[in-house]
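Enquirer: Provided below are the primary sequence and the corresponding predicted coordinates.
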Amino acid sequence: MQNVGIVDMVLYAPPTYALVSDMEPLNPARSLEGLIIREMAVCGPENDSVSLGLSATRKLLAKHPGIAPLIGFLHVGTESSVDKSKSISSFIRQLPELAEATNVGCCDHVHACYGGTDAFLACVKEMSSPFWDPAKRYGLVVATDIAVYQGEKAIPSGGAGAVCVLIGPDAPLIANPDPVYAGAHYWDFFKPHLGSEYPIVNGRESIDAYMANAADCYTRWADRTGLSLDDCARVVTHVPFGRQALKAMGKFIELHCERTGVELTEARAQELQSRLLPALRIPRRTGNSYTASVFTALMSTVLTGLRPGDRVLVYSYGSGHQGTMYTVTANPAAPVDIEGPAGWAEWNRRETAWEEKWIGNTAPSGPRFAGIMVPGVLDLLRDLDGRAKVQVARPTDEEPLTIAHIDVLRRREQFVSTLEAQVAALEPTDLVTVAGGAMGLESDFVLGFVTAGFRRIYSTRSRS
């Protein structure tokens, strides 16, 4: 296949958010302006990395009906796995829209925030190689994550989101064969407690590792290609928060000037820095989405407009650590036509999740919102054994709530009847404690184990 690259991208972010400005009281001694994040996406108990990935994939497939038989690759990048063995990609392939996609390679990629990029490059390489089945035309890559941190001071560094990328030949965004890599063994960010989503973070070391890796990748990319920032109309980086992306761009500019011998004037510095700024548009409204972060930044850049032939420099990073730099080019023969979040209208309908609707910093799932119902979005609910999933389609205005896929094991009915009998008298903030007590289980473990009938009650009360 020729000119393999990005055919389309779709973003799904939770319909709830917290204003970062409202979080200042959590850490009065620290200004949050440096995050350059306006809103932080917040998940409810009905969301996990699987439900986010499912919703993003379903949105993309709705834009491209009938492509399922032509899909030969379905890989997921995540660091928010819900199972130590079963892949998120295996959950995604249960979508009715993928029923005809049976001859498909299916796998997850895990390396902190880098997994989505690894899945993307693996797909591009396979589709460009003799190993690819010529009967197939497309690959799907999903990057999905929920970023949560322990302790009130760290909450503003979180976020959530999923991006589904459709990859194919003669793409509007051609992936150039120029990736370079840099990495080392670091203990800057890791999650050794398998029952918790909270990372152990060495903040200073993590930032230093990011910057050193960014410098290594730029140097290696420039050496390999003979190109420089002058050859790139836009720059995209991994965005854990806005200031980090700006610092990375500053390092690229510094290295560019050292290599070219060009004097850096203030005007020139501002012009080069402006090549990154479009990438921050979506991340400012989702916060950190780990593996999806670099794709939300790339999507932001595309939405601001690219001219035919424009080259975009992309830097992706994951703690631990691994980084990659590569470029994509706007195909003059296939105009880029990637839609934003419905003209941003759906984002403007999102609800704030702070203050009275905020459940709190509940390990192991982190800060959680009480939950609202959004038509047409998928939820995944665990059973009490944690082994099965219920895929629930939320109602549209015309349709009742239906369960599209049921594979629930024992004790579900007992749990539901016990919980529904008590929930009517509860305040939303009491949910976690009582839900756990209902079955004698740890409250955090039960947080996501709700059913369609219970969620109707809970959702109504949480908005009253």
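Expert: Noted; the coordinates are in hand.

Enquirer: from here on, just use CA atoms for contacts and neighbour counts.
Expert: OK.

Enquirer: how many other residues sit next to Glu266?
Expert: 8 (other CA atoms under 10 Å).

Enquirer: my bad, Gly195
Expert: Neighbours of Gly195 using other CA under 10 Å come to 12.

Enquirer: what's the closest non-adjacent residue to it?
Expert: The shortest distance from Gly195 to any non-neighbouring residue, by CA to CA, 6 or more residues apart in numbering, is to Pro364 (6.6 Å).

Enquirer: ok so the one you found is a helix residue?
Expert: No: in this structure, Pro364 is coil, not part of a helix, as judged by DSSP: H, G, I helix; E, B strand; the rest coil.

Enquirer: how near is it to Lys191?
Expert: 11 Å (CA to CA, to the nearest Å).

Enquirer: and for the two, which residues touch both?
Expert: Glu197, Tyr198 (CA atoms under 8 Å, 6 or more residues apart in numbering).

Enquirer: neighbour count winner among the two?
Expert: Per other CA under 10 Å, whichever of Pro364 and Lys191 has more neighbours is Pro364, with 19 against 14.

Enquirer: list the contacts of that one.
Expert: Contacts for Pro364 (CA under 8 Å, 6+ apart) come out as Gly195, Ser196, Glu197, Tyr198, Asp444, Phe445.

Enquirer: cool, and Ala404?
Expert: Ala404 touches Gln391, Val392, Ala393, counting by CA under 8 Å, 6+ apart.

Enquirer: the first one and Asp379, how far apart?
Expert: If I follow you right, that is Gln391. Gln391 is 6 Å from Asp379, by CA to CA.

Enquirer: Ala269 is in contact with Ile253, isn't it?
Expert: Yes: if you go by CA atoms under 8 Å, Ala269 and Ile253 touch, sitting 7.5 Å apart.

Enquirer: compare those two (neighbour count), which wins?
Expert: Ile253 (20 against 14).

Enquirer: does the more buried one touch Gln270 like I think?
Expert: No: between Ile253 and Gln270 there is no contact under CA under 8 Å: 10.2 Å.

Enquirer: which SS class is Leu380?
Expert: Leu380 - assigned by three-state DSSP - is strand.

Enquirer: what number of residues lie near Ser90?
Expert: 16.

Enquirer: for Cys123, same thing?
Expert: There are 26 residues near Cys123, going by other CA under 10 Å.

Enquirer: which residues sit in contact with it?
Expert: Taking CA under 8 Å, 6+ apart as the test, what Cys123 contacts is Phe73, His75, Gly139, Val141, Ile167.

Enquirer: and those residues, which of them are in helices?
Expert: The helices, defined by DSSP state H, take in nothing from these.

Enquirer: another one to put next to it:
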Amino acid sequence: MSVGIDKIGFFTPNKYVDMVDLAHARNEDPNKFLIGIGQTAMSIADKTQDAVSMGINATLRYMDKIDKDKVGLLIFGTESSVDQSKSASLFVKNALNLPASMRAFEVKEACFGLTAGLMMARDFVRVHPDQTAIVIGSDIARYGIKTPGEVTQGAGSISLLVKDNPSILELNDGHSDYSEDINDFWRPNNSKLAKVDGKYSTQVYLDFFSKTFEAYKKQKNLANKDFTAITYHMPFTKMALKANRIAIEGQDEATSQRLTDKFEAAKKWSSLVGNIYTGSLYLSLLSLLEHGNLKAGDLVGLFSYGSGAMGEFYSGNVVLGYEDQLDKSGDEELINSRRKLSIAEYEQIFTDSLADPQDGVALLSDEKPGTWYFAGTKDDIRQYKKI
């Protein structure tokens, strides 16, 4: 039997910062951000959007196309958790009226969380082919105003439906893993801002890519030329570009050109949305599917990385008619309809979002009708509402 990705839902908040504006405000050459980092814009979450609300909204993108009664597993991968005990998946389950007879939990390993959930979902469906699984990756990347990591922030969520005989991507057997206890990125319990050693993290990321990519090719008896495209965890596009350069080094002209062209297609959405942590690899996959002119059977490699650190490489084959399962125009509208913030507005929204709302005070959202949002707390219990 084949198991894989049958639906993909994407959500990002309705506000963004332009990198040229940010560069000017920070007295930097815009090309440092546009070329040196590879980013054009980044989505900004205000205090009414968190990991849970974004996860609900991403999953809503395909809920009317599936049989909810067949969902037997819901996994929520995040490093922007809203509760130290209760799983984010239970908030989502309630909002979407999913069945009570299902397993639901949250997982964490930095940006690797969605991949960990996807692998568990794949194995679950293999054992329970009559059921489906929803896996969500949802995060807000925050490093702080006027910090070195400021330009690599972002916010968004990706939701995947996993089932047998999938309509988008069949996941292949096998994968290669590599992990070490490394302090390249972390966020202490007492901080809402992440800590990162940027240059070291990039070095580790590239090292883990090389190790897992080589191990996977050996395991599956594959060569670089066998991949139609390779997608990467993409916290900022220049980081993934460096990995792609490793993949094309020493290859024939046709292979190098193909992998380069597909990389350009895969980075489009990430360059406009920014870093969404657990969902970053899958935002690049979505962008590849929507802009890469793939055909049935094409082999796509996927490199997942979570700081701390965990790396994994696996692959999938594109399914005939996958285009019909995507909502490219909806994704374009979601990104293009965002409101551009002035730097002063961005800084105020960012600062406000770091403070917990006063208990009992309702929050109001300016997202479009039908969008779910975090409405504040009541008796210290988080409230989620739909506009």
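Expert: Yes, it's here. No experiment lies behind these values; they were computed from the predicted model shown.

Enquirer: care to give me the TM-score?
Expert: Superposed pair, TM-score by TM-score structural alignment, normalised by the length of the second structure: 0.90. Supporting alignment: 372 aligned residues with a CA RMSD of 2.1 Å.

Enquirer: want to throw the contacts of Pro364 of the first structure into CSV with secondary structure?
Expert: Listed next are those as CSV, based on three-state DSSP:
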residue, secondary structure
Gly195, coil
Ser196, coil
Glu197, coil
Tyr198, coil
Asp444, helix
Phe445, helix
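
Enquirer: can you give me the helices for the first structure?
Expert: Going by DSSP H, the first structure shows helices at 49-63, 88-92, 115-127, 203-225, 242-260, 266-273, 283-286, 293-303, 345-348, 412-423, 431-439, 443-446, 452-463.

Enquirer: adding distance to Ser21 of the first structure, write those helices out as CSV.
Expert: Shown next, in CSV, are those (distance: least, CA to CA, whole Å):
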stretch, distance to Ser21 of the first structure
helix 49-63, 25
helix 88-92, 34
helix 115-127, 29
helix 203-225, 22
helix 242-260, 15
helix 266-273, 25
helix 283-286, 12
helix 293-303, 21
helix 345-348, 17
helix 412-423, 32
helix 431-439, 26
helix 443-446, 27
helix 452-463, 22
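
Enquirer: indicate which one of the ones you listed is closest to Ala175 of the first structure.
Expert: helix 115-127 (7.4 Å; CA to CA).

Enquirer: residues in the second structure matched by the closest one, start to end?
Expert: With TM-score structural alignment applied, helix 115-127 of the first structure matches the range 113-125 in the second structure.

Enquirer: how far off centre is the matching stretch?
Expert: How far stretch 113-125 of the second structure lies from its chain's middle: 15 Å, per CA atoms, centre = their mean, to the nearest Å.

Enquirer: again with stretch 362-378 of the first structure
Expert: 15 Å.

Enquirer: in that stretch, what counts as buried?
Expert: By 16 or more other CA atoms under 10 Å, the buried positions in stretch 362-378 of the first structure come out as 363-373, 377-378.

Enquirer: any idea which of those is closest to His185 of the first structure?
Expert: Closest to His185 of the first structure, out of all of those and judged by CA to CA, is Pro364, at 26.0 Å.

Enquirer: which two of the contacts of Pro364 of the first structure have the greatest separation?
Expert: Using CA to CA, the contacts of Pro364 of the first structure span at most 14.3 Å, a distance reached by Tyr198 and Phe445.

Enquirer: buried ones among the contacts of Ala404 of the first structure?
Expert: By 16+ other CA under 10 Å, the contacts of Ala404 of the first structure give Gln391, Val392, Ala393 as buried.

Enquirer: dump these to CSV, plus distance to Gly226 of the first structure.
Expert: Listed next are these as CSV, based on distance: CA to CA, whole Å:
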residue, distance to Gly226 of the first structure
Gln391, 50
Val392, 51
Ala393, 51
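
Enquirer: Ser80 is in contact with Asp108 of the first structure, correct?
Expert: No: at 11.0 Å, Asp108 of the first structure and Ser80 do not qualify as touching, with contact defined as CA under 8 Å.

Enquirer: Lys153 of the first structure against Pro28, yeah?
Expert: No: Lys153 of the first structure lies out of contact with Pro28 (CA under 8 Å); the separation is 9.2 Å.

Enquirer: what about these two, which has more around it?
Expert: Relative neighbour count places Lys153 above the other of Lys153 of the first structure and Pro28, with 16 against 10, counting by other CA under 10 Å.

Enquirer: what sits against that one?
Expert: Leu26, Asn27.

Enquirer: okay, it and Arg30 of the first structure: tell me how far apart.
Expert: In terms of CA to CA, Lys153 of the first structure sits 9 Å off from Arg30 of the first structure.

Enquirer: if any of the contacts of Pro364 of the first structure are buried, put those into a ChimeraX selection.
Expert: Filtering those down to the buried ones (16+ other CA under 10 Å) takes a single ChimeraX command:
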select :197,198,444,445
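
Enquirer: can you report how many residues lie near the alignment partner in the first structure of Gly311 of the second structure?
Expert: Taking TM-score structural alignment, the alignment pairs Gly311 of the second structure with Gly323 from the first structure. Neighbourhood size, Gly323 of the first structure [other CA under 10 Å]: 25.

Enquirer: ok, Gly323 of the first structure touching Tyr315?
Expert: Yes: counting by CA under 8 Å, Gly323 of the first structure does reach Tyr315; the two are 7.3 Å apart.

Enquirer: so what sits against both of these two?
Expert: With CA under 8 Å, 6+ apart, Gly323 of the first structure and Tyr315 have common neighbours Ala214, Cys217.

Enquirer: hang on, isn't Leu378 of the first structure packed against Ser51?
Expert: Yes: at 6.0 Å, Leu378 of the first structure and Ser51 qualify as touching, with contact defined as CA under 8 Å.

Enquirer: now the common contact residues for the two.
Expert: With CA under 8 Å, 6+ apart, Leu378 of the first structure and Ser51 have no common neighbours.

Enquirer: mind listing what Leu32 of the first structure touches?
Expert: Val20, Ser21, Glu24, Pro156.

Enquirer: that one -> the second structure?
Expert: Aligned partner of Leu32 of the first structure by TM-score structural alignment: Phe33.

Enquirer: same check on Asp188 of the first structure?
Expert: In the second structure, Asp188 of the first structure lands on Asp184 (TM-score structural alignment).
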